[in-house]
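[1] 3D model of this:
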Amino acid sequence: MFGKIIKRNIEGSKVFFKFENGEGRIEVINPFIINIFSGLKYDDHYSRAIEDLKVENCDFTVQNKGNYIKIKTDELEVRVYDEFKVDFYDKNGKVLCEDYKGERDPFIRRGNGSIAEGEGHAVEANKEKHKIEVVKKIFGDEKFYGLGDKTGHLNKRGYGYEMWNTDDPSPHVESHKSLYKSIPFFITLREDCVFGMFFDNTFKSYFDMAKENSNYYYFGADDGNLDYYFIGGNNICDILRRYTDLTGRTPLPQLWTLGYQQSRWSYAPETRVREIAKNFRENDIPCDVIHLDIDYMDNYKVFTWDNEKFKDEKKALKELKEDGFKIVTIIDPGVKKEKNYNIYEEGLKNGYFATDKDGVTYVNKVWPGDSVFPDFSEEATRKWWGENQKIMLDAGVSGIWNDMNEPASFNGPLPDDVQFKNDGRNSDHTEIHNIYGHLMAKATFEGIKKHSGKRPYIITRAAYAGIQKYSTVWTGDNQSFWEHLRMSVPMLLNLGMSGMSFCGTDVGGFSFDCTAELLSRWVQVGTFTPLFRNHSCIRTRDQEPWAFNGETLNINRKYIKLRYKLLPYLYDLMWKGENTGLPVMRPLVLHYSNDKNVYEINDQFLFGENIMVAPILEQGKTYRSVYIPEGTWIDYWTKEKIEGGKTILKNAPLDTCPIYIKAGSIIPNYPEQNYIGEKEIKELTLDIYSGNGEYEHYIDDGESFKYRDGEYTLYKFSIEAKEETIINVRKVNEGFKVYKSLKVVYNDNAKEVYFGNNKIEFVENNNGIEFNIPAEEGTIVIK
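    Here you go, the predicted model:
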């Protein structure tokens, strides 16, 4: 395609190449990140994922080595060949990633496919060429992680995917090539190296992870630029930090958004919403959020209320909020085409809607019937949409749930030639489709931030890379199947490995009818999922915690209360994630990549670095094998100590989810509460497991951006276990209120306890001791 290298020249951080048949450039973003670019459509990036590309001023050399050009930073070596083939090496000359030098050669597909298609089977083509293709050599030991919430196992090797945001309500299975999100980023782990690859192209793109031939993997696109970033590092944590340096990180959410959330299509009318709220309080189950699906609206018109179902929505939402319930309302992009409907009339007057190729506003059908679609690719439209969020905020709404924003439509998909202004670059649906939901979420985020002054809470179904800056995500319309519970774990883990920390699934499943056992096991996973929302479909059986029987109710109560107990630990993880890019839910391979046993573990995960969860994901199972990684781990329920590097068999009756705590961990706990903010937390509990370790605990006002100006308090705890256990308590920053006291739960034996020069009385429990001290700096000595 490119031909031979004719010449090259250096301008700042860029090395420009002129080939026989085109041009390209290599840009050194920093010593670890290299951009490979050719302006096949546009002369620059125009990225929707990377909004503030920071190029570091760093040294690099360029040498002509005969058959290739060598570009060397302090950490990486890049070799550029004819045909714009690009290889990557570490600073010591070890090959990390090579372009495949041969032609694509898919395995043979035998037989007459049309016969199988006649019976309804999907038949894949032998070979599909794409305008842009980057083909990389397989060395043999590659494992691939990331690519968003694609179906299948954690390791994506052997799978093929498409990036084309798709509303597909059929049961999601491993053969699904595309779902609601397009996250064209993956991490390659080899036995002695790791790197990331981000293909920043919003057109329909393709990722074949050695599916069509075990000698190579490739990514490509139908249009756009050749534009990808190679990200080097020493471990997966490095790769995630640098990828999120590029695309952004999940900002610290409001604390209440980490509480339990209840949803259904639909809680309407108002009396039903109040009934749900009443049941939570009467059944002693904590809950912070109730979601309203499309039936709260007037004839499905966005930014309206049905005044028959909700006679006074402001009064209702105010009273619900007084009882601790925040209301999140769904908002779809489809605007009803209706005369005198102000949202439609304003958008039409100002040219805010997408058009056909003749400039006529494009119309398709969604819930309201004939609908038009805001052109979120244009800044003026985004500002207008953001201003409309005030309508919902003024009604008392606390968050916005963006759905149907692939965009979904009922009279077939939007045609490729639907026109968008694209911030002055004029484009069509083929380029905007994958970023439509992303830009809708951005507009919503900026509007809520402007009109509330609080950290916006947005949930989106459709997304593109970088969405983590603006919205939490969920995996879309799953089913109340055991297979979907099983598959949700690697889906969420790969979302985390794609920069998206604040994510979740519909607990219990959306479609089909849930069972008592399935909900009991799913809520155990949901307890450790950043977005913890039970959601179900119209005409399915009730799925609330009390909807089955007393046993199911008790299990839901037990685990939802455990979630609230662990809230300070989860909030700490979100705070750390804003600074590091690390997710809340983590595959074991993230921290134990030198252990070959963890590469393919799909059914257990880390909650931060200190807690490991091994849920039951199969019907009727009351035991399971659990892999214990290196180190000492403590069974959360029994306090049994287990040495790592082995597999154990764990009994797990229906009310038990196997949970393990890493030795040397300090886990902060909150007291029981019905909702966030019900009571002022004056005492923090420290759940301590003997060993060596450090922990930082963070507190702020839980809702504003003042923490970015230093209005927070940060505690630093350390534990050292020798003949006696030494626990140090320090305040690294004191810009917000502090606790009055600390309750220490020490999960081991003790004879004496001292804090400073004072001997502290303690009480024994079944597994250790408990005592209280002032929340002051000092040293605890446990003998």
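[2] could you use CA atoms for every contact and neighbour count after this?
    Fine.
[3] center of the chain - which residue?
    Centroid-nearest residue in the chain: M500, 2.7 Å away (criterion: Cα atoms, centre = their mean).
[4] and what about that one, helix, strand or coil?
    coil (DSSP: H, G, I helix; E, B strand; the rest coil).
[5] R521 too?
    Applying three-state DSSP: R521 is helix.
[6] now swap in the one 3 residues further on and tell me
    For Q524, the secondary-structure state derived from three-state DSSP is helix.
[7] wait, K336 touches Y344, no?
    Yes: the criterion here is Cα atoms under 8 Å, and K336 meets it with Y344 at 6.7 Å.
[8] rewinding a little: residue contacts, the residue nearest to the centre of the chain?
    Counting by Cα atoms under 8 Å, 6 or more residues apart in numbering, M500 makes contact with R249, T250, I467, Q468, T472, V473, P583.
[9] same deal with N579?
    N579 makes contacts with R249, as judged by Cα under 8 Å, 6+ apart.
[10] in which helix or strand would I find it?
    N579 belongs to helix 567-580 when assigned by DSSP states H and E.
[11] quick one, strands of the stretch 151-300 of the chain?
    Under the criterion DSSP state E, counting those that start in this stretch, the stretch 151-300 of the chain contains strands at 160-163, 181-182, 185-190, 193-199, 205-208, 216-221, 226-233, 261-262, 289-292.
[12] quick one: the helix or strand that the last one is followed by to chain centroid distance?
    In other words, strand 289-292. Following strand 289-292 in sequence order, the next helix or strand is helix 313-322 (DSSP H and E). Between the centre of helix 313-322 and the centre of its chain there are 31 Å (Cα atoms, centre = their mean, to the nearest Å).
[13] same thing with stretch 645-660?
    26 Å.
[14] same question for stretch 505-518.
    That offset, for stretch 505-518, works out to 21 Å (Cα atoms, centre = their mean).
[15] equivalent analysis for stretch 513-531, please.
    18 Å.
[16] again, but for stretch 150-158
    From the chain centre to the centre of stretch 150-158 is a distance of 16 Å (Cα atoms, centre = their mean).
[17] neighbours of M1, just the number please.
    Neighbour count for M1, taken as other Cα atoms under 10 Å: 11.
[18] next, the second sequence, to be compared with the first:
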Amino acid sequence: MLHNQFLQIVTRLQSSHIYGFGENNHDTLKHNVYEQKTWGIFARDQSTNWEPNTNHYGSHPFYVLMEQIPNTDGIPSGHMHGVLLLNSNAMDYSFGSTPSLTIRTIGGILDFFIFLGPTPEQVIQQYTWLIGRSILPPYWSLGFQLSRWGYSNLNHMQTVIERNHDAGVPFDVQYADIDYMDSKKDFTIDPIHFRRINEYVSQLHQHGIRTIVILDPSMIDDKDNYAPTIEGIQEDVFISWDHKKKLIKGVCWPGNVFFPDFFTHQTQVWWSRWIKNFRQVNLTFDGLWIDMNEPASFNTNDPLPWNWMETNNSYTLKCPQNLFDDPPYRTKAAFRYDDKMNRSARLSDRTICMSALQGEINPTTDRPKYRHYDVHNLYGWSETRATWNALQLAINKRSLILSRSTFVGSGQWSSHWFGDNEATWHEMKRSLIMMIEFNWFGIPFSGADICGFDKLPSEEMCIRWMQLGAFYPFSRNHNNRKAFEQDPASWPASAVSIMISALRIRYTLLPYYYTLFYKAHTQGSTVIRPLFHEFPTDKTTLDIYLQFLIGPHIMIAPVTDDGARQVRLYIPSSHWYDYYTGSLIQAQQQFVIIEAPLETIPILLRGGAILPTQGYALNTKYSRTKPFGLIIVLNANGQAEGDLFYDDGESLDTIDSESYYYASFTWSSDNSQLSINVIKNNYAHMSELILDSLVIYGWNRIPTRMHVNNNQVYPIMRLHTEIVHIEKLALVMNKNHIVTWDEIVDNDD
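    Alright, predicted model coming up:
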């Protein structure tokens, strides 16, 4: 169906196993087509804890569908395909029980791309080949991160950092929210409360702690004293009502604000200059957190901004009545909220007017090329791209951008956190769905605010969320100024010890994570994936989301219910071992009950894997100097394989210049040998590091000794486990090695 400002397409689905579309809140990974709901896609400053069935910060009109064997009751064929509608206008989608899919959009064209897989991983690899591969994050950003909106001053921030350090909490990154600014204005520092922050950041650097600071896109309406605005007006960087350059004025943290138009070259130059100068002169940050970039404007179309009593500012942006701000079809992103307001909801609520103009001047019309109506969902995308280019000039190393609003392709420049959640078990569960979806969307470096941004978590909830968050790709504890502090060391010592235990596992596994991110960056693979990516013909896996895989080999089954001390999890085919005890899970293609005392998060290892590890330390500056190890998990045939990617963790051109290390590992019980084959050896520091230990699961025929480099080493069974441990190998990492053994003793006898 095609009309002016309305395009609709209806398609019959090959099966009901459909996933994806975002960013909106839903409570299962697989969409329930039989509910016949409609969902909006439109970037808006709306928390994940809003009413059900609401749209959020980004726009990702991409879905994947697991195909079924014809004439069966939904039995999956193992083949998956994906579909992208490349369209930046507001849209919604709905399902029918046929099953069918209806997509409606209010502009642009129906520009579809289809990805035929046929495996789930191949679908995502093909999708990211088109939209851009995800970032290779700096190694330090894989460490745990601390944040809070509500540090009252630098001493407060310093106290939090020191108490976590003293408690032995490992972490790599400290954030500065808008507290550090002078009156919440970008490119400023509070001259009283954060006067010496740059000096303190330098001290943190010496100890391996990085700093990321927040920047919002909007600039205060101060044409007399605030240089970014003064220069921005002179250089024509702000979004205007019309070609006469009357500026759109909204409301955000500092008060009345203007909005940069990142589609124009002059804005990108202005933004880059201010970022570079701010870092050189004021604050030597390591990355940027770009927030409020939907863009957010407080209470547009309402009489007063929500914080008017705090700011003594009663102005709000009022959008005129026209076909852009009030289109014939408003989409679910607007009409979903009619029953919550004393007026009809509008697309421009909480953001800027759709009728605004953006982009370079079209020489034919002498007007900007775009309406905000058409490019609204690209605002965060355009700011992210400009910020990426600015940081490369300012730092000349890999940095980290954390963006709230995202669009198709944002992952090639940024990471993403899921926004303002609440400290509830429900929100913890939702984070698992979003984590998988953003791996599909090509932004694998993502995660939720651990322990919740809003409201107060119980001690047990924060323990369980820290256990889960220790395995988010992006692992950050963050909350707001209205809540009590919830950083790990703010809890009793018993809770801190449990949180540290989970983080300790994460830090040990960072080489495995980093290798997965290398594959995501170069091949488009997922880092976090649902079970059906690895077991696509197992129908049961299609509905599972409360357990997930890190790569193909580690299964995490977090506790997401209050008071629970067990989890019910599904064991797909193949060998799976308990991470802590080494015992083989005696089940295949069935649900089992796993004990989950408060002190542990259930972790299973898949047979056939070799996982690289590295020694634990309080941050990656020190862990990167520790010896490596291998976790070897044997399959039913006594075989295993794996690999390791490693580099300096921060250079921009690691891949292009091939200045990295890459090795493969192969264990063969039949041949009684472990082979270590160095394939790329262009990271010189590897000559100073050693492989010192092996941890082996599923080894039932254990030799009395092993041979390597004319030396002998001796396997030891860990006490009260079925895990074999071999230490003191001292094998230099930049050489090939073969470990052999003989004199087998059958452990089953």
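[19] which residue in structure 2 lines up with the residue nearest to the centre of structure 1?
    Using TM-score structural alignment, the equivalent of M500 of structure 1 in structure 2 is I443.
[20] relative to M555 of structure 2, how far out is that match?
    Going from I443 of structure 2 to M555 of structure 2 by Cα to Cα, to the nearest Å gives 20 Å.
[21] equivalent analysis for N682 of structure 2, please.
    32 Å.
[22] the two: who's more crowded?
    Set N682 of structure 2 next to M555 and count neighbours by other Cα under 10 Å: M555 wins out with 25 against 17.
[23] residues contacting the more buried one?
    Shown in contact with M555 of structure 2 (Cα under 8 Å, 6+ apart): Q547, F548, L549, I603, L604, L605, R606.
[24] turn those into CSV, including distance to A356 of structure 2 and neighbour count.
    Converted to CSV, the contacts of M555 of structure 2 look like this (distance: Cα to Cα, whole Å; neighbours: other Cα atoms under 10 Å):
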residue, distance to A356 of structure 2, neighbour count
Q547, 45, 21
F548, 43, 22
L549, 44, 25
I603, 51, 19
L604, 53, 23
L605, 53, 28
R606, 54, 25
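[25] which of those fall in strands?
    Those of these mapping onto strands are F548, L549, I603, L604, L605, R606, per DSSP state E.
[26] show me what I132 of structure 1 aligns to in structure 2.
    Using TM-score structural alignment, I132 of structure 1 pairs with L7 in structure 2.
[27] any idea of the angle the helix or strand harbouring that match forms with strand 91-96?
    Here L7 of structure 2, judged by DSSP H and E, is contained in strand 6-12. Here strand 6-12 of structure 2 runs at an angle of 30 degrees relative to strand 91-96 (axes from the mean of the first three to the mean of the last three Cα atoms, to 10 degrees).
[28] how close does the helix or strand just after strand 6-12 of structure 2 sit to structure 1?
    Note on strand 6-12 of structure 2: by DSSP H and E, the next helix or strand toward the C-terminus is strand 18-24. Following superposition, strand 18-24 of structure 2 is found to deviate from structure 1 by 3.9 Å on average (mean Cα distance after the TM-score superposition for structure 1).
[29] show me what strand 18-24 of structure 2 packs onto, helices and strands only.
    strand 38-41, strand 55-68, helix 425-440 (3 or more Cα pairs under 8 Å, 6 or more residues apart in numbering; DSSP states H and E).
[30] quick one: end-to-end distance for stretch 671-686 of structure 2.
    28 Å.
[31] and the contacts of it?
    Counting contacts by Cα under 8 Å, 6+ apart, the residues outside stretch 671-686 of structure 2 that touch it are 646-648, 658-668, 732-742.
[32] buried subset of those residues?
    646-648, 659-668, 732-734, 737, 739-741 (16 or more other Cα atoms under 10 Å).
[33] about what we covered before: and the gap between the match of M500 of structure 1 and I433 of structure 2?
    Note on I443 of structure 2: its distance to I433 of structure 2, by Cα to Cα, is 14 Å.
[34] could you do A557 of structure 2 as well?
    13 Å.
[35] and if you look at A448 of structure 2?
    11 Å.
[36] so for these two, which sits in the more crowded spot?
    A448 (29 against 22).
[37] okay but that one is in contact with W417, surely?
    Yes: counting by Cα under 8 Å, A448 of structure 2 touches W417, with 5.5 Å between them.
[38] pull up the overlap in contacts between the two.
    F474.
[39] where do the helices sit along the stretch 601-749 of structure 2?
    620-623, 654-657 (DSSP state H, counting those that start in this stretch).
[40] including mean neighbour count and distance to A423 of structure 2, could the ones you listed go into JSON lines?
    JSON lines is the format used below for the helices of the stretch 601-749 of structure 2 (neighbours: other Cα atoms under 10 Å; distance: least, Cα to Cα, whole Å):
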{"stretch": "helix 620-623", "mean neighbour count": "18", "distance to A423 of structure 2": "29"}
{"stretch": "helix 654-657", "mean neighbour count": "13", "distance to A423 of structure 2": "39"}
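[41] and D454 of structure 2, which of the ones you listed is closest to it?
    Closest to D454 of structure 2 of the helices of the stretch 601-749 of structure 2, according to Cα to Cα: helix 620-623, at 29.4 Å.
[42] quick one: which of the contacts of M500 of structure 1 has the most company?
    Counting neighbours by other Cα under 10 Å, P583 leads the contacts of M500 of structure 1 with 32 neighbours.
[43] now do the same for it: its match in structure 2.
    By TM-score structural alignment, P583 of structure 1 lines up with T526 in structure 2.
[44] helix, strand, or coil at its match?
    coil.
[45] now it: how far from S272 of structure 2?
    Taking Cα to Cα as the measure, T526 of structure 2 falls 31 Å from S272 of structure 2.
[46] then H426 of structure 2?
    For H426 of structure 2, the distance to S272 of structure 2 - Cα to Cα - is 40 Å.
[47] what does T211 of structure 2 give?
    Taking Cα to Cα as the measure, T211 of structure 2 falls 19 Å from S272 of structure 2.
[48] what's the answer for T384 of structure 2, then?
    T384 of structure 2 is 12 Å from S272 of structure 2, by Cα to Cα.
[49] so who does K70 of structure 1 touch?
    T61, V62, Q63, N64, E77, V78, R79, V80.
[50] checking the nearest residue to it once chain neighbours are set aside next. Helix, strand or coil?
    Leaving aside its sequence neighbours, K70 of structure 1 sits nearest to R79 (Cα to Cα, 6 or more residues apart in numbering; 4.7 Å). Three-state assignment for R79 of structure 1 (three-state DSSP): strand.
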